[in-house]
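K.L.:
need a structure here:
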Amino acid sequence: MLNTETPSPRHPDLDSYPTGQLVQAFVDDQLDALRAVQAAAPALARAVEAALPRLQAGGRLIYVGAGTSGRLGLLDGVELTPTFSWPPERACALIAGGPGALMKAVEGAEDNASQGAADLQQLQPRAQDVVIGLAASGATPYVLGALQAARAAGCLTIGMANNPGAPVCTQAEIGVVLDSGPEIISGSTRLKAGTAQKIALNTFSSSLMVKLHKVHGNLMVDLQATNAKLRRRALALTQRASGAAPEAAELALAQAGGQVKLAILMLRRQLTAPAAKTLLERHAGHLRAALDAA
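P.N.:
Coordinates of the predicted model:
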C-alpha cells in the first residue's frame, strides 16, 4: 500500500480525542510535511537550475494535477502575476476535469491519461516550457499522460509526488519526492501531502523569480500595485530601497507608472523614467546590476 494511503499508527483513536488534543494532533502531524520538503531540497534546487534557462528563453510554467494537487498548481501559478509581475499567459494550469473541477470533483477525470495528453497538447507545448506534474499518489493517469506529451514536445518535465518510487517522479526528467508519510486521516492527502506540495511549489517558483531578478535583496520590487494595500506596500518598498522621503518616493512611483524597480533606480541614480528604463532593460531587469553600472 502507498505511504499516503496507509493508516497512521499514531492516532488510532482520533475520533475520541477532546477538541484541544484533536487540534494539536492535526497541527503536529503537519511537521512531517516540512521534513519531507527539507529532504527534497536538493531535488528542488536541481529543478530550479534546469527550469531557469528555459524561462529566460521565454518559456512557460505549466502545472498539471488532479483534485487538491491541481488546485495547488493553479494557486501557485495565479499568484506569480501580482507578486512578481509574471505574465499570466506564461503560467498555465491544467486540472483533470477542466475548470469545473476547481469547485467540484469530476468523477473519473483523473483516470484518463489520454485526456491529460490532449489537454497538454492543446497548449501547443514547446521546448522552452517547464511542465510540473503534481500527484500525491504519484500514479495519477491524467498527470502521467500530460507528462508523456510534454516530454515528446521537448519540454522540461518535473514530477512532484508524495510516495517514493512514484511514476510521476520516475517518468519526469526531474523527480521531487515529498515523502510525507501516512495521513492522520488515512488517505486524506489534502492534509500534509497537500501542505508538502504547497511548500515545494512556493519554494520552486519563488526561487525562480529571485533568479529572474524579480527580487532586490529580499524586497518584492516587481509587484503589481493593483489595490490600496499593494500601493502602500509599493511606496514602502521604494522608500526602503532608495532611502527617499515619502513625497519623493511617491512622485518617482507616479513617474515610473507604479513600477517599484524603476522608481528605485530613478531615485538612487537620479535618472528620469525613460533613462532608468533604458538602463534597466540593458541589464535584463536586474536592478542590482543597473545600480552598480558605471
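K.L.:
contacts, neighbours, all on C-alpha from now
P.N.:
OK.
K.L.:
quick one: which helix or strand includes residue 73?
P.N.:
Element membership for residue 73, per DSSP states H and E: helix 67-84.
K.L.:
Second input sequence below; structure requested for side-by-side comparison:
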Amino acid sequence: MAVGPEITLPNGRKMPTVGTGLWKVSKDTAAEHVYNAIKLGYRLFDNATDYGNEREVGLGLKRAMDDGLVKREELFIVGKLWNTFHAREHVKENFQRTCSDLCVDYLDLYLVHFPIALKYVPQETRYPPEWKHEVDGPVIPVKIPFQETWEAMEALYNEGLAKNIGISNMSGAMLYDLLSYAKVRPAVLQIELHPYLQRQQLVELALTEGMAVTAYSSMGDTGYHEINMVPGGPRFVPLLKHDLIAEIAKRHNRSSAQVLLRWAIERGVAVIPKGSNDREMMENLNVFDFSLTEEDMKEIASLNQNLIFNDPGKYAGRLIWAW
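P.N.:
Here you go, the predicted structure:
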C-alpha cells in the first residue's frame, strides 16, 4: 500500500504519493504557484492540455530549475493527451506541445485524459481545443479505436520521451480490454476518488493488475460548484464540511482535508490536491505522520454514494461518457 512518500511504478521508477494538481490554477498565478510549491517541497505536478495553463506552469518549472531549487530529475511531471488528439498521427503532436509549453524534453508520466476520441482541432485553429470542435459548436466524437491511441502512446514510451504511460477516467471493462492488447501496460490509472465515490472494485482491479492509482478531486465537490456539477438542494453536504470527517479530524488533531487525503493513501492511492495558499499546501504534504484507525476507515466507507462530479456528459451536452 502507498503509505509512504513514494510509490514504485511497474518499471521501477518512483512517483511521489502526494503531488499538486493544476486544474483551475489561473494563468496569472500558475508560474508563481508552481515555483512556490517547489519551495514548499512538492515534486509531482499534474498537468493537462485541457487546463489551458501549461505554458505558465512551464515558466514556473523553468524558473525553479534555473534558480537551482530543483533538478529536472527530481521532478515528476505529468501530462495528459487531450481527446482531440487520439488519432495515431496526432498523439505525438500533443505530447510535443505539452513538453514545449512545460519547458521539458520528457515527461515522467503521460496519461490519456479520457477514453473519448473527438474530432481533431489543429493547433493553429485553437489551443487548447477544449471539448467542442468550434467554440459555439457541438461536441463531435470520432471512431478511433483506443488500441490505435494506445499504440501511439507506447511509441512515446519506447522512444524514452514518456518515462511512464497510463490512463485516466477509464472503467474496469475498458481497462481489461486495454490489457488484452497492450505491449506496454499502463503504469497508472487516475480517477475521481473521494468518500462519496469510493470505487472499491476499480481500485482493487488496478492494484491487482500492478498499476498505481492516483485520485483526483479528493475533497469531492470543491472544484465543481462554479461549473454546475454539484447536486443542488439543502441535503447535499460538502465533504470538507461533513460532521463525520470533522469528527475524525478532531480525533487526530488534523484538518478535514488531511483526513480525506489520508483516507486515499491508506487505500494505497496517490493524491494530487491543489491547495490555494501556503498553509493548505503544507497541510496537504503533511499526511505521513498519522494513520486512520480501522474504525475511522469503516465510518468513512459508510459515506459512499457513487456520486460522480466530473461527468463530461453534463457539460458537453451529450452522452459521450456513460459510466
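K.L.:
Send over the TM-score of the superposed chains.
P.N.:
After superposition, the two chains reach a TM-score of 0.31 (TM-score structural alignment, normalised by the length of the first structure), with 147 aligned residues with a CA RMSD of 6.0 Å.
K.L.:
coming back round to it: what helices or strands is the helix holding residue 73 of the first structure leaning on?
P.N.:
With contacts defined as 3 or more CA pairs under 8 Å, 6 or more residues apart in numbering; DSSP states H and E, helix 67-84 of the first structure has these neighbours: strand 61-65, strand 91-95, strand 130-135, helix 192-211.
K.L.:
if we go to 6 Å?
P.N.:
strand 91-95 (3 or more CA pairs under 6 Å, 6 or more residues apart in numbering; DSSP states H and E).
K.L.:
Contacts for the strand it packs on, please.
P.N.:
With contact meaning CA atoms under 6 Å, 6 or more residues apart in numbering, strand 91-95 of the first structure is reached by 60-66, 70, 74, 77.
K.L.:
Between strand 130-135 and that strand, find me the angle.
P.N.:
Angle, strand 91-95 of the first structure to strand 130-135, by axes from the mean of the first three to the mean of the last three CA atoms, to 10 degrees: 30 degrees.
K.L.:
so after strand 91-95 of the first structure, what's the next helix or strand?
P.N.:
Following strand 91-95 of the first structure in sequence order, the next helix or strand is helix 113-122 (DSSP H and E).
K.L.:
Tell me the buried residues in that next one?
P.N.:
For helix 113-122 of the first structure, burial by neighbour count (16 or more other CA atoms under 10 Å) applies to 113-117, 119-120.
K.L.:
contacts for that helix?
P.N.:
Residues outside helix 113-122 of the first structure that contact it (CA under 6 Å, 6+ apart): 141-143, 145-146, 149.
K.L.:
Which member of the residues you listed is positioned nearest residue 229 of the first structure?
P.N.:
Checking these against residue 229 of the first structure by CA to CA gives residue 143 as the nearest, at 37.4 Å.
K.L.:
How much space separates that closest one from residue 114 of the first structure?
P.N.:
The gap separating residue 143 of the first structure from residue 114 of the first structure is 10 Å, by CA to CA, to the nearest Å.
K.L.:
And for residue 146 of the first structure?
P.N.:
Distance, residue 146 of the first structure to residue 114 of the first structure, using CA to CA: 8 Å.
K.L.:
circling back to that earlier point, just the angle between the helix holding residue 73 of the first structure and strand 130-135, please?
P.N.:
Between helix 67-84 of the first structure and strand 130-135, the angle comes out at 140 degrees (the same axes, to 10 degrees).
K.L.:
Specify the angle between helix 67-84 of the first structure and strand 61-65 in degrees.
P.N.:
On the basis of the same axes, to 10 degrees, helix 67-84 of the first structure is oriented at 160 degrees to strand 61-65.
K.L.:
what inclination does helix 67-84 of the first structure have with respect to helix 192-211?
P.N.:
Going by the same axes, to 10 degrees, helix 67-84 of the first structure makes 30 degrees with helix 192-211.
K.L.:
before we move on, the earlier item: identify the farthest-apart pair in the contacts of helix 113-122 of the first structure.
P.N.:
Pairwise distances across the contacts of helix 113-122 of the first structure (CA to CA) peak at 12.3 Å, for the pair 141 and 149.
K.L.:
mind listing the strands for the stretch 151-294 of the first structure?
P.N.:
In the stretch 151-294 of the first structure, the strands defined using DSSP state E, counting those that start in this stretch lie at 156-161, 174-177.
K.L.:
which strands and helices sit next to whichever helix or strand residue 264 of the second structure is part of?
P.N.:
Using DSSP H and E, residue 264 of the second structure sits in helix 256-266. Secondary-structure packing of helix 256-266 of the second structure (3+ CA pairs under 6 Å, 6+ apart): helix 243-252.
K.L.:
Pull out the buried positions in the helix it packs on.
P.N.:
The neighbour-count check on helix 243-252 of the second structure (16+ other CA under 10 Å) flags 244-246, 248-249 as buried.
K.L.:
Out of those, flag the one nearest to residue 93 of the second structure.
P.N.:
Nearest to residue 93 of the second structure among these, with distances taken as CA to CA, is residue 245, at 43.7 Å.
K.L.:
Okay then, goodbye and thanks.
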